[in-house]
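Peer 1: Everything below, folded, please.
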Amino acid sequence: VCFRLGLAFKARFSPKQKVIVRRDRSLGGKEVIVGTTRDHHHPRTNSSALDNPLSLSATPPNLANKTHYPRLHVRHELPKWWPQQLPQRNTASVFDSEYYQTKANRLIKGSFFRNLSTLFPAIIDNRLGGKDFSEEDIIQLRQICRASGVRVSIDTTNTRDSLYRAAVELVLNVCCRASINSTNVQIDGEDAREFLAGLAENIGLDNIRASRMVSAGVAARTRFCFLQAWAFEMQSKHTEAVSELSKICLIHGIFPPGKSSPEMEMVARGLEKILKVEQRELLMATVVGYCNCSEEIRTSAAEALG
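Peer 2: Okay, the predicted model is just below:
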């Protein structure tokens, strides 16, 4: 009896708690208890847990001020293949910058006449119409900006990124069509790496972000070529399989992924779910035996195969 009286006495003079209720739409608007709060006359002394998990205001100010979390500094660097400096073209005395600026903007947002006879649709208009970016549009945009030094402004980030990804696909397609022993693939008379770096500058895309898109494109193409090569091997088309693997060596020679790159690691994780160990070993043996590539390229190919 005394014990019960003690509990009742303690409950009477203990800090009062108020129930915090919220309506849950997923339960049809029913009220749900989400926590409790003590009366303001009895401040909170235990900071190990919150009475109301949805509120952070109950954290003591002195604790918040004394808590310091070390910042993680992520180092962002451009890949080694990214051009340090683009060639400077002194064309100010030949080209009218204002004229070419207007021409480039119309290529992006409006339309203009080419060769005074053919209506050339704008890149953005085509995109809004459900059409993909054409290689001709991208090459001409880079040609105008390279010759005059002008830049274009694209309204939305998604459209700008989509345009650049299409340019990456264009460059990779040209690389795949080049001869096996090619070391310098050009787009409209310009080195492929300078083409992508220059286009990123022309459309106002950050170099770090642009290089990541290129690395992602190289990884996707690497995965595709490995799977295509194995499909040819299954059909006993060894020559075609070697051709697909040679494309990987060529692309990795122009845009080397770098040692232990996260992109190649993701490719390896994806291929592990599709190809068996002996199948991947066969592809790697084909790369070593038939593709005339450097040790660095063989290493990146091995990392992609896991």
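Peer 1: Only C-alpha atoms from now on, for both contacts and neighbour counts.
Peer 2: OK.
Peer 1: My reading is that residue 82 lies in a strand. Confirm?
Peer 2: No. Read with DSSP: H, G, I helix; E, B strand; the rest coil, residue 82 is coil and lies in no strand.
Peer 1: Could you check how many residues crowd around the closest residue to residue 220 other than its chain neighbours?
Peer 2: Excluding its sequence neighbours, the residue lying closest to residue 220 (Cα to Cα, 6 or more residues apart in numbering) is residue 267, at 7.6 Å. Other residues near residue 267 number 21, with proximity taken as other Cα atoms under 10 Å.
Peer 1: Check the offset of the helix or strand hosting residue 267 from the chain's centre.
Peer 2: With elements taken from DSSP states H and E, the one containing residue 267 is helix 262-272. From the chain centre to the centre of helix 262-272 is a distance of 15 Å (Cα atoms, centre = their mean, to the nearest Å).
Peer 1: tell me which strands and helices that helix is in contact with?
Peer 2: Counting contacts by 3 or more Cα pairs under 8 Å, 6 or more residues apart in numbering; DSSP states H and E, helix 262-272 packs against helix 207-234, helix 295-305.
Peer 1: Reformat those helices as JSON lines; add distance to residue 164.
Peer 2: Converted to JSON lines, the helices and strands packed on helix 262-272 look like this (distance: least, Cα to Cα, whole Å):
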{"stretch": "helix 207-234", "distance to residue 164": "8"}
{"stretch": "helix 295-305", "distance to residue 164": "24"}
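Peer 1: can you list these in a markdown table and add distance to residue 82 and mean neighbour count?
Peer 2: Written out in a markdown table, the entries for the helices and strands packed on helix 262-272 read as follows (distance: least, Cα to Cα, whole Å; neighbours: other Cα atoms under 10 Å):
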| stretch | distance to residue 82 | mean neighbour count |
| --- | --- | --- |
| helix 207-234 | 8 | 19 |
| helix 295-305 | 17 | 20 |
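Peer 1: about what we covered before: hang on, the residue nearest to residue 220 packs against residue 221?
Peer 2: No. Using Cα atoms under 8 Å, residue 267 is not in contact with residue 221, being 9.8 Å away.
Peer 1: still on that earlier bit, quick one: contacts for the residue nearest to residue 220?
Peer 2: By Cα atoms under 8 Å, 6 or more residues apart in numbering, residue 267 lies in contact with 219-220, 222-223, 304-305.
Peer 1: Could you also give me the structure for this next sequence, so I can compare it with the first?
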Amino acid sequence: MNMTTSCSSSSSSSSSSSSPRLFATKSQIYKAPLLSFSTPKRRRSRPRRNRKSNGSTFDLNDGNVLTISTSSSAGAEDQSLSLTLDVHRISALATSRFQLFLDSGKDAFSDLQTLIALDDNRRIVVSCRKSTMQFVGGVVLLGFVFGVAIRVLVKLGSAFKGNFQGKPKLVVRRDRSLGGKEVVVAVDNSRSSSSSIAPGQVSRSNSVPTNLKLRAQNNLPKWWPTSLPSQSLEVDREDYQREANKIVRAIVDNRTSGKDITDNDIIQLRRVCRISGVQVSIEPANTRDSFYRTSVDFVLNACSRAPWDSSSVEICSEDAREFIAGLAENIGLAKIDAARMVCAAVAARTRSWFLQAWALEIQGKQSESVAELSKICLIHRIFPPEEYSAEMEMVARGLEKLMKLEERQSLLKTFVGMCCSEESQRSAAEALGLVHS
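Peer 2: Below is the predicted model:
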């Protein structure tokens, strides 16, 4: 029995060692022993940021460029926050990025040089690398963002500056060029400036509103005729219209060929339009304005040749004022524009005659100097400038630079002695800059 059993056990052991084992029980699974230097993987727990303990520290390091740490000392309730910025690291990083950008630019430039090529089959081939397209797109996008950022910063800066500026104080003075109206001449932003102003000036500035605006005068001068006399004659308007158009064509042709407008053309056009009541159109507008300025000079020349004590001057049996106003209506020129041209021409003549009168005074030609001043008296009587007019203001500024105060006072004294019109004396004083408001 014993022998049989040992034989069977030895045979079974030999058979098991010779043939592979296909199945294994759970108790036979091999497990490697845990060594001292191998540890099982565990999930990392997030550091607690708000840990209240003596001497606790929390560090956040971003690639050795930015370090943020919080710590609380013993016996202190509030934590301290420290931020460390490595400038050298940033400089090195920026330099490397910039060098990378330059290298990308050089590669893109060299690639764009061979953007268009011709192959062996004589076909045009357009090809570039993907990195080149990315570089070009990045440059365009960066430029757009940079431009928008600059625009936003400029707007924010202007808004920020406007919010910190206080309400300005307006300095008001009377302007003779606007009929003596009070206008804003300066802006005073200092709050303590009122203490340095004279009491009279303070009371004067406080008596006017602060929202004054400079407005241009669009009123016609007083000498402009309110209505023009109408002709009661019954004439063939078509024939007169053709005649007026013929005169206009001749004027335009003369201007085109470089010829001057004659006095006869002005007189004939006004006569035809006044008799029939027709109107003409002179194109372009520059030619029309030039024609009217020439007409104004013709009228002023006619007035200057009249006796200086004349109360009115007639041109072709028509008053000079009605002649020049009617001519503006005949050619379709606005009344306010025509009046401005007349006032400007009167101012130019006034300045020229004053200078000529003083030149003759220096030469000892007293009678001729008085004759020049008499022309001013006559012109200012027929076309009187408005009080505190802008034209006389400009004349005064020009004469103040060319003549001394004593010289201008001497001319005004001579002018007052020979011209009895108070209105002409007032306008002459304004032209010489001897009227102080």
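Peer 1: still on that earlier bit, tell me the one of the contacts of residue 267 of structure 1 nearest residue 162 of structure 1?
Peer 2: residue 220 (15.5 Å; Cα to Cα).
Peer 1: Map that closest one across to structure 2 for me.
Peer 2: With TM-score structural alignment as the criterion, residue 220 of structure 1 lines up with residue 348 in structure 2.
Peer 1: circling back: compute the inter-axis angle for the helix holding residue 267 of structure 1 and helix 207-234.
Peer 2: In terms of direction (axes from the mean of the first three to the mean of the last three Cα atoms, to 10 degrees), helix 262-272 of structure 1 departs from helix 207-234 by 30 degrees.
Peer 1: and residue 187 of structure 2, how many residues sit next to it?
Peer 2: Burial of residue 187 of structure 2 is recorded as 12 neighbouring residues (other Cα under 10 Å).
Peer 1: Check residue 305 of structure 2 too.
Peer 2: Around residue 305 of structure 2 sit 11 other residues, with neighbours defined as other Cα under 10 Å.
Peer 1: any idea how far it lies from residue 264 of structure 2?
Peer 2: The gap separating residue 305 of structure 2 from residue 264 of structure 2 is 18 Å, by Cα to Cα, to the nearest Å.
Peer 1: Return the distance of stretch 364-384 of structure 2 from the chain's centre.
Peer 2: Centroid displacement of stretch 364-384 of structure 2 relative to its chain, using Cα atoms, centre = their mean, is 45 Å.
Peer 1: Which residue range of structure 1 does that stretch align onto?
Peer 2: Per TM-score structural alignment, the counterpart of stretch 364-384 of structure 2 in structure 1 is residues 236-256.
Peer 1: and the matching stretch, which residues are buried?
Peer 2: 238, 240-256 (16 or more other Cα atoms under 10 Å).
Peer 1: Now do the strands in the stretch 51-200 of structure 2.
Peer 2: Secondary structure of the stretch 51-200 of structure 2 (DSSP state E, counting those that start in this stretch): strands at 57-62, 66-71, 80-85, 116-118, 124-126, 169-175, 181-188.
Peer 1: CSV for those, including distance to residue 220 of structure 2?
Peer 2: As requested, these are exported to CSV (distance: least, Cα to Cα, whole Å):
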stretch, distance to residue 220 of structure 2
strand 57-62, 79
strand 66-71, 77
strand 80-85, 75
strand 116-118, 72
strand 124-126, 72
strand 169-175, 19
strand 181-188, 17
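Peer 1: mean shift of the helix holding residue 267 of structure 1 relative to structure 2?
Peer 2: Superposed on structure 2, helix 262-272 of structure 1 shows a mean distance to its aligned partners of 0.5 Å (mean Cα distance after the TM-score superposition for structure 1).
Peer 1: Now do that helix and helix 295-305, the angle between them.
Peer 2: Here helix 262-272 of structure 1 points in a direction 50 degrees away from that of helix 295-305 (the same axes, to 10 degrees).
Peer 1: name the helices or strands packed onto the very next helix or strand once past helix 262-272 of structure 1?
Peer 2: Heading C-terminal from helix 262-272 of structure 1, the first helix or strand you meet, by DSSP H and E, is helix 277-290. Helix 277-290 of structure 1 is packed against helix 207-234, helix 238-254, helix 295-305, with contacts defined by 3+ Cα pairs under 8 Å, 6+ apart.
Peer 1: give me that answer again for 10 Å
Peer 2: With contacts defined as 3 or more Cα pairs under 10 Å, 6 or more residues apart in numbering; DSSP states H and E, the secondary structure elements packing on helix 277-290 of structure 1 are helix 207-234, helix 238-254, helix 262-272, helix 295-305.
Peer 1: I'd like to know which of those helices is closest to residue 46 of structure 1.
Peer 2: helix 262-272 (44.1 Å).
Peer 1: mind giving me JSON lines with the helices and strands packed on helix 277-290 of structure 1 and columns for distance to residue 284 of structure 1?
Peer 2: Rendered in JSON lines, the data for these read as follows (distance: least, Cα to Cα, whole Å):
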{"stretch": "helix 207-234", "distance to residue 284 of structure 1": "10"}
{"stretch": "helix 238-254", "distance to residue 284 of structure 1": "9"}
{"stretch": "helix 262-272", "distance to residue 284 of structure 1": "12"}
{"stretch": "helix 295-305", "distance to residue 284 of structure 1": "7"}
